[in-house]
Every structure is written in C-alpha cells, then in structure tokens.
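Undergrad: Turn this into a structure:
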Amino acid sequence: MELLVEVAPTKEKAIEKIRKKYGDRVNILRTQRNNRSFFFGLIERVSVEIFFSVNRGSQSSVHEIPSVQSRTRVSAARVEDTEAEKIKILESAQRINAKIAQQVEPLISAAKEKKTEKVPTSPEAVHTLTQTLEGMIQKITNSAPVVITQELQSIQRIELLLEENDFSFSFIRKSIARLKDELSYHDLESFEKVESTVLRWIIESVHIQVPPICTGTRNIVLVGPTGVGKTTTLAKLAAFYFVTEPKRTGIQPRVKIITTDNFRIGAAFQMERYCELMGLDLCVVQAPVEFLTYMTLYQQETDVVFVDTEGRSPVDGQNIERMVEYFRAVKNFELEVYLTIDAGSKANDLREVFKQYALFEYRALIVTKLDETTSIGNLISALSEARTPITYITTGQTVPSNLEKASVNLLLSKLKGFKLLAEEMGNDYGDYGSKER
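TA: Just a heads-up that it's a prediction; the model follows:
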C-alpha cells in the first residue's frame, strides 16, 4: 500500500483536493493538525495533514502517478504557492520593525515578479528566507535597544498622564491601542507627538450643541439623578433669560416655572425662594393631568417655560418610570429636555445615568459643579462613548453668573500635566464637534 499525504489550511479543503485527484478510491488513515511559528512566534500558520492510501483498481486512471512522483507531490504539497508565502513573510517583517523596511522591499518586489512568472520555489528556499529574516530582525533589535526603550517610555508616560486625570480604564486601553495602530515607530519615539495625538482625541470626544432658536414657546425641561443641582441650575437658566438677556437685547421675555418635584423635602420651597427674588410665578403640580393643564395654558401666554423634575437614582427604575408618566401627558408638546450630570461623577455611574434616562429622549447635557472637581477624565471618557453633546456648564452656586454656554476650552482647563494644553487652548473650540441647532 502506498502512503500519500495532502496538506491544506483546513481538513475540508484537504479532503476536497484528495477527492478531486483520486475520486472515491481513497482510504483516510490519519489526520494531523500542525501549528508552525515564524519570527519568534509573531507569525503563526495552521495547516492540516491528511495521510491516505489509494485503492488501485484494474483500470488505469489519469490520477495515478508513479511512486516517485507521489513522493514529489507530498513534498510539494507542504508549500502551496511559496512565492505568496514569501511575500506574506516579508511584509510581516516590515510591520514588525520599520528599520528593515527598506532592506526587504527589493525582496518583496522580486517575489512578486516570480509569482507572476509562476517560477517554482522549493520549501527549502522558504525556510532559508525565514532564517535570514529572523537573523536580520534579531540583529536590528540587539543594535537598537534605545529606540525600543523610548517607544515604551512614551506609551508609559501618556498612560500615566491619563490615569492622573482619572480617565477610565477603557478610554486608556483604547487610546494606547490606537496609538500603536495609527502612529509609526518614528512618531512613537516622540512623546510630544504622542501627547498631541491623544490631546486631539480628547478634544474630539467633546461635542457642543448651541441652544436652539425657536419662534414659539420654548419648553425647557431638566432631568437627572439626585444631588446634581438641577433646581439651582434651572434657577440660573431662568435668571439668564429673565434678567440677563433683557439687558442685552432690550426685550423682556415672559417666563414661567413649573416643578414636579414633590418628593424631595424643601425642593419646592427652594425654587419658590428663587422665583420670589426674580419676580417669577411658580407652579407646583401634583399629577400628570395637572401638568398637562398648566403646560397647555402657558403655551398661549409665555415665551419660555422651565420645568424642574424629581431627582432619582439611575437604579431606581420604578420611580423613573413614574416620572415618565408626566412626559407622556405632554407628549404633543415640543420639549427641550436636558440631562443634568455632575462633572465629578465616575465614568461607570455616568454610563448608567445615560442608559436609564434615555427614556426621556434628552437632546443634550448640562454639566454641573465643574468648579468642585479636580479631574475631568471620567466625564470625557463617558462622553467619548455616549457622543452626547453639551449645551451648558455650571461653575459655582451664584445665580445667575455661574452658568456658561458649553465650550471645549472650559473642559480642557481641568486637564493636568499636558504640556501642549496651552497651545491647544489657544484655538477656538467653542463650536467644536457635532454642533447642532
């Protein structure tokens, strides 16, 4: 019995080739899976060997080959399209170390020419080529330890800088992977290049949305978890439109305030005090139907209606659903809903807030208490994933002066340790990102 071997990337392809050559006159004896590594394990190639015999009948077949040729076939089957294999190895070597790129380029060109000409290449030639390239890489690696150290130092420095600014593990991991993928080895040697690249990605993570220009009544609603400062923020917004803007435009808008917050002790009293100071009316509603009644009335006689809502924990799904009932009651009105979040919140907490409050279909964010946090990384990490724009930022307790229209530079001012930050903040990022009207 004559033993033959067929090699292919998968078992199915190997059997397909055997059937094509020998038909059904085949006995499969053994299947073996092989893993071959090149370049110190950086390149791995998987193949399947099938050992088989052929039942020789009385009739001759064009597939029958003398035993010497069969042995040649076994040897040749171990390397399919060796010129293509050489090209893959050489191109992989280029990616491993840019220092040998120019040295292997002529070899790649020659291999491509041979592949076009269908010139056969023996397995021994591929083995020799592999050994040669491994030697080149080892020599270059041993002769340039300083370059490798500098690359590692630049990555370590930017990783430490992001950690010091409280960026999330996910943001840091993705940034490091992106640096290695998008920057050349030469660029990775320069920490200035690495820093400027990461700083640009941070800036791209922040999107600003300017307040809309409305011809009718604006219905501005603030939602968000407990303790983020919704009531104070709403008072600042009301003061801005009722006190500050008229001084600039000479036009006095008609402003009304509604609160649905009957849960927190003193919430209505706090808002009532703000309204007294500004000379505004406050309406406290107890049920969705009452909310609908006042919203309908105010559409006819008011320019801006502000609505304060209960603060609920993002894990308090039952009470959040109860808040949604108020919104369902006024579903026919055009609402301008803003999710209010604390600038000092952890990235994981912000992700949960974004998820749970998505029921309210908020159009943008209001970031509060920027003055109370020393690190902005968690916020930017969450923003980079949610891609939700910011419209307003609060920077203190004073009403109304500590309310500002959102800007990238205002957030960048909280970053620490970035030497190129001053240069970047010299640019105008006020309308940066996905600006929407």
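
Undergrad: use CA for all of it now, contacts and neighbours both
TA: Fine.

Undergrad: Show me the helices in the stretch 1-150 of the chain, by range?
TA: All helices of the stretch 1-150 of the chain, identified by DSSP state H, counting those that start in this stretch, fall at 11-22, 67-77, 82-96, 101-117, 123-143, 145-164.

Undergrad: Can you list the buried residues in the last one?
TA: Residues of helix 145-164 classed as buried under the neighbour-count rule (16 or more other CA atoms under 10 Å) are 151, 153-155, 158-159, 161-163.

Undergrad: what's that helix packed up against?
TA: helix 169-182, helix 185-188, helix 191-204 (3 or more CA pairs under 8 Å, 6 or more residues apart in numbering; DSSP states H and E).

Undergrad: okay, the helices of the stretch 1-150 of the chain, which one's buried deepest?
TA: The highest mean neighbour count among the helices of the stretch 1-150 of the chain, using mean count of other CA atoms under 10 Å, belongs to helix 82-96: a mean of 18.

Undergrad: How far does that one sit from its chain's centre?
TA: In terms of CA atoms, centre = their mean, to the nearest Å, the centre of helix 82-96 is set 31 Å apart from its chain centre.

Undergrad: by contact count, what packs against it?
TA: If contacts are counted by 3+ CA pairs under 8 Å, 6+ apart, helix 82-96 sits against helix 101-117, helix 123-143.

Undergrad: quick one, the first one and helix 82-96 angle?
TA: Okay, so that is helix 101-117. If you take axes from the mean of the first three to the mean of the last three CA atoms, to 10 degrees, helix 101-117 sits at 160 degrees to helix 82-96.

Undergrad: Stretch 366-375: which residues count as buried?
TA: By neighbour count on 16+ other CA under 10 Å, the buried set for stretch 366-375 is 366-370, 375.

Undergrad: actually stretch 293-300, not the one I typed
TA: Buried residues in stretch 293-300 (16+ other CA under 10 Å): 295, 298-299.

Undergrad: related to what we said a few turns ago, show me which of the buried residues of stretch 366-375 is closest to residue 194.
TA: residue 375 (20.8 Å; CA to CA).

Undergrad: now the other sequence, so there's something to compare against:
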Amino acid sequence: MSDQAVKKIKVSSYEEGRDILYQMYRDNYTIVDRKNEFKSGFLGLFQKSYVVLYYTVKQKTQSSEDFQSAQEKILKNTATDTLTLKQNAAMLNMMQEISNQVSELKSATKSDVHPTIAKIESLLEQNEFTHNFISEISGRIRSEFALEELENFKLVEKRVVDWIGHSISIAPVYTHKLPHVIVLVGPTGVGKTTTLSKLAANLILSARKAGQTEPVVRLITTDRTRVGAEDQLKRWGAMMEVPVDKAESSEDLKQLYDAHKDSTDYILVDTSGYSPNDYENIGKMRSLLDLPNVTMDTYLTISADKKASDNLKIIQNYEVFNFGSVIITKCDETTTYGNVLSVLHEKRKSISYITDGQKVPRNIRRASVVEFLMNLSGFTIDRIHIEDTFPEEN
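TA: Got it, this is the predicted structure:
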C-alpha cells in the first residue's frame, strides 16, 4: 500500500505507544486497532504482556533528507557552550533513533500484514476506495476475525462485500405534498440541466406506463452563468410539452411559485453551477432559493469521475443548501465507484439516483446497492446473497 498502509508497533502500554507515535509523526497518525498479547519468559514462565498498536500515517513521514536538513538546522543554530552542545547531541541521537525506527517499520509493514488483509486492501485500492475507508475496513477485519478465520479468504471477502454494501445509504422514496418542488444544486459541469430534464421526463412517462393521469410539470431555470443553459432547458421543455420559466431573483422565484402552485404537481428548478471555492456566489444562490413557506426537495449533483478529495470539498461547501440526498452523474465515464462511495460514507450522505449517459429520458435510475456491489472489480460477488441482503425498494 501507499503511505497510509496499516503499520504496527509493539510497546509495553497504550500510553507509551501513543507517546512514541506522537514523537514520530506529531498529530499525523491514526490508531486503527490495538491488541493485548503475551510473551512467555524462560521455560514458559513469567509471561510478559505488551500491546500491539496498528496505525496509519496521514502524511509522508520524515525521510533521511528531512532528518539531514533538521540536523543541519540544529547545528547551524547551536551555541558554543558545552551544555547546549550536549542537548543538541541528545536531540540528534533521539531523532536518529526515531528515523531508524520509522525505516524498520516501513520495511516490516508488508511482512506484518496478514496476506488476506493485504489482498483485501489491494482490491479496495483497485476500486479506488479512499485510504480512510480502507483503514476502517482493515481495522474491522482485525477486530472481528480470529487468526485462524483469516486463513479463509472467501469468508473474509464475503463479509467485506457486505460491509461495503452496508456503508452505502440509499435515500428512501417519500410522498411529498403537492406541488413537489425539486431543486438540483452542484458545481459546474456535472450535468444538472440534463439530469433535471431526465427527472421531468420520467415523471411524465412513469404516469403514462401506469395508466395514470399525467402530472403537470413546470421547469424553472435560475442559471445566469452558463451560456445556453436556458435555451437547452427550453428545448427539452418543448419536446416534453412542459413550460419553462426563468427566475433571476428570489422574488421572481416566489412569484412563479405563487402563480402556479395550485395548478402544478411538480416544479423543477435548475441552478447555476459554481466552484466549491466560490463562496460568494454559492451564498447568493442559497439566498435566492430561500423562499418562506416553501418546502424544497434539494439534491446535490456530483460526478462519479471526480477525485475523492474534490467531491469531499463539494459536499462540504454545498451543505448550506441542506440537500436531502445526492445524484451521482457520469457513471458511464468511470469503471470504479470507490472514490465517491467512500466520501458519501464519510459524510453520511444518501444516494437517490445515478445517471450514465446524455439520453433523455433514459440514462437515469434509482440508485441500487446491488448495482454498486456488482460493479466491484476483482471481488467475487455472490449475487443471490447480496440481493437477499440488500432487497430493492419497489
């Protein structure tokens, strides 16, 4: 694994281990598991207890070059008096010992990790799960499986697939009071306008297939940044025979809502896409959508092909919209979902829909735990088992 591979250290107590790790890494480490073990003395007598701490390092540890640089800085600023020289010598010796211990731990990491755990970690990396997620799974394996059980890779693999499935939260389907106001927010380039059109088309087609009266749907765009956004939505609206309005302010939006709330079943609102770093415009859009006495069903739209760190920042900075769940777009542009699933698990966010193409009304469907698990690369998947474990909602 990379710098965040699970490492271990044997110490006489938890406190001693924590102090040593702090000296080595400051706050850049996380203890993921601990075990109490015993070592027999002479002729099996006088057992000695010690603690094994398993941990991950958040950042790159001190290299030999770092040590050399620190040594030079210390020597450069050293006073000539004997006491200071002795103190610096002691400090350098301690740093050298720590550096040596880090090197020993690095070289021992691969041999210290059980082959089953190492293989699971490799599969999770292959599926682009984050280091935090992998560390969580590894720690859970160590705490829940006995050593002899780790020899049964299929048993561990099956349990890990279940754990991944349980880490995925699918948003339930609610019945909303009409008019049901649906709002899509998210950064630029994730496909909000196309996704909004797909949702509108599916509302109409689902009613037709069920032999029900078609709902009255209305589209509103508030997108003032993307050239052609309004025209694109109007083209989709014309194809579906759905009216499209434009709102440039909170007052415009409230007037449109009041004018059509008694004659419309669904009002779908498209919004401008802003970088998660554009705090000013995100704040303005939040104010535009803040309508008194209007309940909005807000979805954050994120892309499956973005890096985990990017999606994490998007989720954090768009939380001001109090979105209920997430729509994952561009699933056809990636072969792995680990990055986005890891972040959603970490932020405790649920998934409503996924999209995998540009075709309207197709290429959108309810999110499914079974589908995510079936797309795991390298894992042996027992489909019957996961369908029983994660039944689909009708």
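
Undergrad: Distance to residue 404 of structure 1 added to the helices of the stretch 1-150 of structure 1, as CSV?
TA: What follows is the helices of the stretch 1-150 of structure 1, written out as CSV (distance: least, CA to CA, whole Å):
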stretch, distance to residue 404 of structure 1
helix 11-22, 66
helix 67-77, 72
helix 82-96, 48
helix 101-117, 52
helix 123-143, 54
helix 145-164, 26
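
Undergrad: Point to the residue nearest the middle of structure 1.
TA: Of all residues in structure 1, the one closest to the mean position by CA atoms, centre = their mean is residue 385, 5.5 Å from it.

Undergrad: Looking at the alignment, what corresponds to that one in structure 2?
TA: Using TM-score structural alignment, the partner of residue 385 of structure 1 in structure 2 is residue 346.

Undergrad: what about that match, helix or strand, and which?
TA: Using DSSP states H and E, residue 346 of structure 2 maps to helix 338-347.

Undergrad: How about residue 51 of structure 2?
TA: Per DSSP H and E, residue 51 of structure 2 falls inside strand 48-57.

Undergrad: Residue 172 of structure 2 matches what in structure 1?
TA: With TM-score structural alignment as the criterion, the equivalent of residue 172 of structure 2 in structure 1 is residue 210.

Undergrad: Test my guess that that match contacts residue 389.
TA: No. With contacts counted by CA atoms under 8 Å, residue 210 of structure 1 stays clear of residue 389, the gap being 9.2 Å.

Undergrad: Could you tell me which residues touch both of these two?
TA: Each of residue 435 lies in contact with both residue 210 of structure 1 and residue 389 under the rule CA atoms under 8 Å, 6 or more residues apart in numbering.

Undergrad: Between those two, point out the one with more neighbours.
TA: Higher neighbour count among residue 210 of structure 1 and residue 389: residue 389, with 22 against 18, using other CA atoms under 10 Å.

Undergrad: Could you give the number of residues near the closest residue to that one other than its chain neighbours?
TA: Spatial nearest neighbour of residue 389 of structure 1, chain neighbours left out: residue 207 (4.6 Å); criterion: CA to CA, 6 or more residues apart in numbering. For residue 207 of structure 1, the number of neighbouring residues by other CA under 10 Å comes to 25.

Undergrad: Now render the helices and strands packed on helix 145-164 of structure 1 as TSV, adding mean neighbour count and distance to residue 33 of structure 1.
TA: As requested, these are exported to TSV (neighbours: other CA atoms under 10 Å; distance: least, CA to CA, whole Å):
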stretch	mean neighbour count	distance to residue 33 of structure 1
helix 169-182	14	32
helix 185-188	17	36
helix 191-204	17	43
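
Undergrad: quick one: which of those helices is nearest residue 12 of structure 1?
TA: Among these, helix 169-182 comes nearest to residue 12 of structure 1, with 34.4 Å by CA to CA.

Undergrad: Just give me the mean distance for that closest one relative to structure 2.
TA: Superposing on structure 2 and averaging over aligned pairs (mean CA distance after the TM-score superposition for structure 1), helix 169-182 of structure 1 comes out at 1.3 Å.

Undergrad: helices or strands up against that helix?
TA: Contact partners of helix 169-182 of structure 1 among helices and strands, from 3+ CA pairs under 8 Å, 6+ apart: helix 145-164.

Undergrad: Next, the angle from the helix it packs on to helix 377-386.
TA: Going by the same axes, to 10 degrees, helix 145-164 of structure 1 makes 100 degrees with helix 377-386.

Undergrad: what sits up against helix 145-164 of structure 1?
TA: 172, 176, 185, 188-191, 194-195, 377, 416-418.

Undergrad: and which of these is nearest residue 235 of structure 1?
TA: The shortest approach to residue 235 of structure 1 among the contacts of helix 145-164 of structure 1 belongs to residue 377, at 28.0 Å (CA to CA).

Undergrad: With adjacent residues omitted, what lies nearest to that closest one?
TA: Beyond its immediate neighbours in the sequence, the residue positioned closest to residue 377 of structure 1 (CA to CA, 6+ apart) is residue 167, lying 3.9 Å away.

Undergrad: Same question for residue 74 of structure 2.
TA: Nearest to residue 74 of structure 2 is residue 88, by CA to CA, 6+ apart, at 7.1 Å.

Undergrad: Point out the other helices and strands that the helix holding residue 346 of structure 2 packs with.
TA: helix 308-318.

Undergrad: whereabouts in structure 1 does the next helix or strand after the helix it packs on align?
TA: Remark: after helix 308-318 of structure 2, the chain's next helix or strand is strand 325-329, criterion DSSP H and E. Using TM-score structural alignment, strand 325-329 of structure 2 corresponds to residues 364-368 of structure 1.

Undergrad: so residue 8 of structure 2 sits in a helix?
TA: No. Counting by DSSP: H, G, I helix; E, B strand; the rest coil, residue 8 of structure 2 is not part of a helix but strand.

Undergrad: Could you check how far it is from residue 51 of structure 2?
TA: 10 Å (CA to CA, to the nearest Å).

Undergrad: For these two, indicate the residue with more neighbours.
TA: Per other CA under 10 Å, whichever of residue 8 of structure 2 and residue 51 has more neighbours is residue 8, with 22 against 19.

Undergrad: residue contacts, the more buried one?
TA: Residues near residue 8 of structure 2 by CA under 8 Å, 6+ apart: 52-55, 105, 109, 112.
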